[in-house]
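pasting the sequence and the predicted coordinates here, then a few questions.
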Amino acid sequence: MTNIATLFTTYPDAAGLLKGLYVMNGYFDEAPLPEPYYNWNSWADPLASKIVFSSNVSVHRAIPLEVTDTLTIEAKQARVLLNSGSDLMKSVFSFGGAWLEKSEKLTLHDPLAAVSVFYPDICSFERGNVQVETNFESNMGGTSFAPSQKGNVEIARTVDREQFYRILSTTLCGENKKVKQRHIPQLVVSRAKSVGTVGEAWLANLDNMVSELEKEWHISGEDALSGGTHALVANADGENGEKYVLKIDMPEDLGGEFSKEISVLKTANGKSYTKLYAYDIERKACLLERLGKPIDKLDYTVQEKLQIICMALQKVWELPVENAELTTGDTSWFNEFLESGYEKLNHPCPRKVIEQALVYLKSRTENENPDEFVMLHGDAHGENTLKSLTGEGFKFIDPDGIFYEKAYDLGVLMREWREEYEPEPMKAGKERCSYLHHLTSVPEQEIWEWGYIQMVSTAFVMLQIGQEETGHKMLHIAECRNNKSNPV
């Protein structure tokens, strides 16, 4: 601000000669800043800031702190989300590495101001006048905004975060680098956006990340496959015609971790699970054996699907756990997720539905027997159970890497194929619970309790990612089963 103010005061006609002035300056949110110096560009030289904000420039735009703050990324995610082997990117991280380490976050204040020069529609703006405090020490440099169509300044109000990250990533990867743009399924897009800034940055950098992995693993990837919700999944061919699947998980944690999945796949080594050929923990990417269609896309009845999946699960439960990096299961995540989700989703169901889930969670905690814990899949449903192309029956994908009681896996099967529960969700649910007990010998009450918990928690996930019809149907089924606390 000091240099610009000096220019305008030394050469009064300079402001009128400019085609445009874009500055990262000001703070206009209702919530007060912890300290005035957080608004550094104004606080450091309040008089200069006042001179600049009062100047008349043909296009005068300010990008304030409350807008640029929405783009902040955790430092540990920055290198992954903006990863590239380009010389420019290497220089950026070399220059900014100390800042990332100290602050533990990547702030993108000035980059947004720069991008807005070349992409004027990246932000929405409001016209008005800006006042700068230059007298009172307690609020020195503080800025306030008064909307006015006759004002001399436009301040940014919102930013298209996904588009900004895409521009930033493409620019830092090198302007001469041509990257194929791939279609990403809407469910993946919705889930990524539901986790906020880090998900949007991940979406923006996906094409670049795929291009880098293609080079490193000597593969050629195709467009994304449908059916997934938390990862980009695409067929890929090796240099000698090998058939693979490329998978890149999004950088979020809704009940599972990528490293645990890799540990399970390494332990299984192709038994009951897709075979693992390569992986990158930082980028949450892996190269897998290509399988056939999911069991949900094949001509099986629901009972036949349950039988096939239970047979496959029993093989999983027999896998050794000594060297596997598994998470010991407990109910704490579900307790917290259900309580917080109930409030965040503005009470999407009667409170009694949540209360019953909490009762069942308490029951599972009180009655668990660690001596009977085994390696679980954690989410073994019809889309995660695929036909082997080598005559090995069916194999699982996407394991959660959990060491816990078997009923947890069967609870997932209680929430699936919901059309089979109409018109009597209680009766049909009891019948399926009994059938799963018959197939596995796991106690019915344990299966029922986990089935109810899975139904409600998955409903909340569906609502969070915009699948409202599915989410509400699941909550309806849970409510219908809420009439009896001990139905089996």
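Great, that's in hand. Keep in mind it's a predicted model, so treat the numbers as computed, not measured. Numbers count the residues shown, from 1 in each chain.

going forward, measure contacts and count neighbours with C-alpha atoms only.
OK.

mind listing the strands for the stretch 251-400 of the chain?
Secondary structure of the stretch 251-400 of the chain (DSSP state E, counting those that start in this stretch): strands at 276-280, 285-289, 327-328, 374-376, 385-387, 394-396.

which of the ones you listed sits most buried?
The highest mean neighbour count among these, using mean count of other CA atoms under 10 Å, belongs to strand 394-396: a mean of 26.

which helices and strands does that strand pack with?
helix 302-316, strand 385-387 (3 or more CA pairs under 8 Å, 6 or more residues apart in numbering; DSSP states H and E).

run the last query once more with 7 Å
strand 385-387 (3 or more CA pairs under 7 Å, 6 or more residues apart in numbering; DSSP states H and E).

hmm, who's touching the strand it packs on?
291-295, 393-397 (CA atoms under 7 Å, 6 or more residues apart in numbering).

ok so, going back, make a markdown table from the strands of the stretch 251-400 of the chain and add distance to residue 221 to it.
What follows is those, written out as a markdown table (distance: least, CA to CA, whole Å):
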| stretch | distance to residue 221 |
| --- | --- |
| strand 276-280 | 14 |
| strand 285-289 | 11 |
| strand 327-328 | 32 |
| strand 374-376 | 30 |
| strand 385-387 | 20 |
| strand 394-396 | 22 |
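
mind listing what's buried in the longest strand seen in the chain?
Scanning the chain for the longest strand, with DSSP state E as the assignment, gives strand 123-132. Residues of strand 123-132 classed as buried: 123, 125-132 (neighbour count, 16 or more other CA atoms under 10 Å).

after the helix or strand containing residue 5, next one along is what?
Using DSSP states H and E, residue 5 sits in helix 2-10. As assigned by DSSP H and E, the chain's next helix or strand after helix 2-10 is helix 14-17.

this is the other structure I want to compare:
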Amino acid sequence: MEPGSRFSVPEPVQRRAMSEGARGEAWLAGLDTVLASLEQDWSLTIGEALEGGSAAYVAEATDTTGDVYVIKVATPDSGLARHETDMLLRAHGKGYARLLKHDASRNAMLLEKLGSSLDTLELPYPQQIDIMCATLIEAWMPVPLGGEYLTGADKANQLAADILAMWERGGQPCPSSVIETALRYCRERAALYRPEATVLAHGDPHPANTLVLPGTDPVRFKFVDPDGLAIDPAYDLGVLLRAWNDGLEGRNAHNIARARVRLLTQYTQVPAEPIWQWAYIERVSTGLLMLEIGNPESGREFLRVAEALLVM
């Protein structure tokens, strides 16, 4: 916290802002003023920052009647405010946290307050998968005409470039067969992209982005932090599978992983092969990224599983 500042900015948010150069530094320097102006304009009292994110200042905010919400002010170059605001406005609270107010000039959003995240509930991962699948089915929307969203072809090409670059920067930390398979899947997903087969997808659904909707029985969940992609729904399902590494080792790893894909197909009616390919791509990309950002244990696990899934 800077001398005289009222609002303490978490270290990851500070690092993200500083990495954005002069605009990020100016955002950080003016954040106290922005938050104070939002308090006045929206009749709120903003509390201490919540931990967990890096691309925005996030905190609880209480209105004059005592109702509690969540306020979010994104860093200038994250793209978060524009894409997330658009997604949440279109969703109208269906499958996503309800957006109550927003201000594009200040990259600010006021959201309904949800409960605990799925990753804190200590549920078996298969049960978490079921919950996230049900929430995705509710959350997926048609892609609006004229919208500017990253497409499935764009995403596949972007991931291919990132995978190859990270593999080379990291000293080729996994067999070339793993990289070749991931790149082949990227080429297939890009070539098979069809706008008519897309949904407006979350883009990064995982347990920490899946929160309890308070007061529901049976308990329901909503997503937060959507990226907003115009992509086939198999992509979101592949993201769900990328971290389900338990039991994927030895000679049966491939067959077990294929069975998990079939379960998602039965649940969602989304074809199996695209789910398989996106899950493999995401598993390799995530493993390489973990190595690059200094989380070698997790990175090696993702890449070890990706190698085990290859059919020799």
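Looks like it arrived, so ask away. The model shown is predicted, which means the values in this text are computed figures rather than measured ones.

returning to what we had before: buried stuff in the helix holding residue 5 of the first structure?
Those would be 2, 4-5, 8, for helix 2-10 of the first structure by 16+ other CA under 10 Å.

out of these, which comes closest to residue 343 of the first structure?
Taking CA to CA as the measure, residue 343 of the first structure lies nearest residue 2 of the buried residues of helix 2-10 of the first structure, at 47.1 Å.

you'd agree residue 83 of the second structure is up against residue 228?
Yes. Assessed by CA atoms under 7 Å, residue 83 of the second structure is found in contact with residue 228 at 6.3 Å.

those two: who's more crowded?
Higher neighbour count among residue 83 of the second structure and residue 228: residue 228, with 24 against 17, using other CA atoms under 10 Å.

to which residue of the first structure is that one aligned?
Superposed on the first structure with TM-score structural alignment, residue 228 of the second structure falls opposite residue 401.

show me what contacts the spatially most central residue of the second structure?
Centroid-nearest residue in the second structure, with CA atoms, centre = their mean: residue 204, separated by 2.7 Å. Shown in contact with residue 204 of the second structure (CA under 7 Å, 6+ apart): 226-227, 236, 239.

one more time with 10 Å
Contact analysis of residue 204 of the second structure by CA atoms under 10 Å, 6 or more residues apart in numbering lists 223-229, 235-240.

also residue 437 of the first structure?
Listed by CA under 10 Å, 6+ apart, the contact set of residue 437 of the first structure reads 407, 410, 431, 443-448.

over to residue 110 of the second structure?
38, 42, 58-61, 69-73, 98-103.

what do you get if the cut-off is 6 Å, keeping everything else the same?
Residue 110 of the second structure makes contacts with 70-71, 100-101, as judged by CA atoms under 6 Å, 6 or more residues apart in numbering.

tell me which of the buried residues of strand 123-132 of the first structure is nearest to residue 267 of the first structure?
Distances from residue 267 of the first structure to those, taken by CA to CA, are shortest for residue 123, at 48.3 Å.

what does the closest one align to in the second structure?
By TM-score structural alignment, residue 123 of the first structure lines up with nothing at all.

grab the nearest non-local neighbour of residue 123 of the first structure.
Nearest residue to residue 123 of the first structure, sequence neighbours excluded (CA to CA, 6 or more residues apart in numbering): residue 159, at 4.3 Å.

same question for residue 219 of the first structure.
Among residues not flanking residue 219 of the first structure along the chain, residue 238 sits closest, at 4.5 Å (CA to CA, 6+ apart).

neighbours of the alignment partner in the second structure of the one you found, how many?
Structural alignment (TM-score structural alignment) places residue 238 of the first structure against residue 63 in the second structure. Residues lying near residue 63 of the second structure (other CA under 10 Å) number 14.

residue 63 of the second structure against residue 44, yeah?
Yes. If you go by CA atoms under 6 Å, residue 63 of the second structure and residue 44 touch, sitting 4.5 Å apart.

distance of residue 463 of the first structure from residue 398 of the first structure?
For residue 463 of the first structure, the distance to residue 398 of the first structure (CA to CA, to the nearest Å) stands at 22 Å.

one more: residue 191 of the first structure?
16 Å.

what does residue 233 of the first structure give?
11 Å.

now which of the contacts of residue 437 of the first structure would you call buried?
Applying 16+ other CA under 10 Å to the contacts of residue 437 of the first structure, the neighbour count classes 407, 410, 443-448 as buried.

report the two of these separated the most.
Across these (CA to CA), the longest gap, 11.4 Å, separates 410 and 445.

okay, the contacts of residue 204 of the second structure in CSV with distance to residue 190 of the second structure next?
Converted to CSV, the contacts of residue 204 of the second structure look like this (distance: CA to CA, whole Å):
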residue, distance to residue 190 of the second structure
223, 27
224, 27
225, 25
226, 22
227, 19
228, 18
229, 14
235, 12
236, 16
237, 17
238, 15
239, 17
240, 20
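
show me which of those residues is closest to residue 182 of the second structure.
Using CA to CA, the contacts of residue 204 of the second structure come closest to residue 182 of the second structure at residue 238, 13.0 Å.

now that closest one, nearest residue through space, not along the chain?
Closest to residue 238 of the second structure by CA to CA, 6+ apart is residue 279, at 3.8 Å.

burial of that neighbour, as a residue count?
By other CA under 10 Å, the residues close to residue 279 of the second structure number 28.

that one matches what in the first structure?
Structural alignment (TM-score structural alignment) places residue 279 of the second structure against residue 451 in the first structure.

one more: residue 6 of the second structure?
Mapped onto the first structure by TM-score structural alignment, residue 6 of the second structure lines up with residue 180.

what comes up buried for stretch 229-244 of the first structure?
In stretch 229-244 of the first structure, counting by 16+ other CA under 10 Å, buried: 229-237, 244.

got a markdown table for those residues, with secondary structure too?
Below are these laid out as a markdown table (DSSP: H, G, I helix; E, B strand; the rest coil):
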| residue | secondary structure |
| --- | --- |
| 229 | coil |
| 230 | coil |
| 231 | strand |
| 232 | strand |
| 233 | strand |
| 234 | strand |
| 235 | strand |
| 236 | strand |
| 237 | strand |
| 244 | strand |
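
and those residues as TSV, adding distance to residue 205 of the first structure?
Shown next, in TSV, are these (distance: CA to CA, whole Å):
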residue	distance to residue 205 of the first structure
229	18
230	15
231	13
232	12
233	15
234	16
235	19
236	19
237	22
244	22
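
with those residues in mind, which one is nearest to residue 309 of the first structure?
Proximity of those to residue 309 of the first structure (CA to CA) peaks at residue 229, which lies at 20.3 Å.
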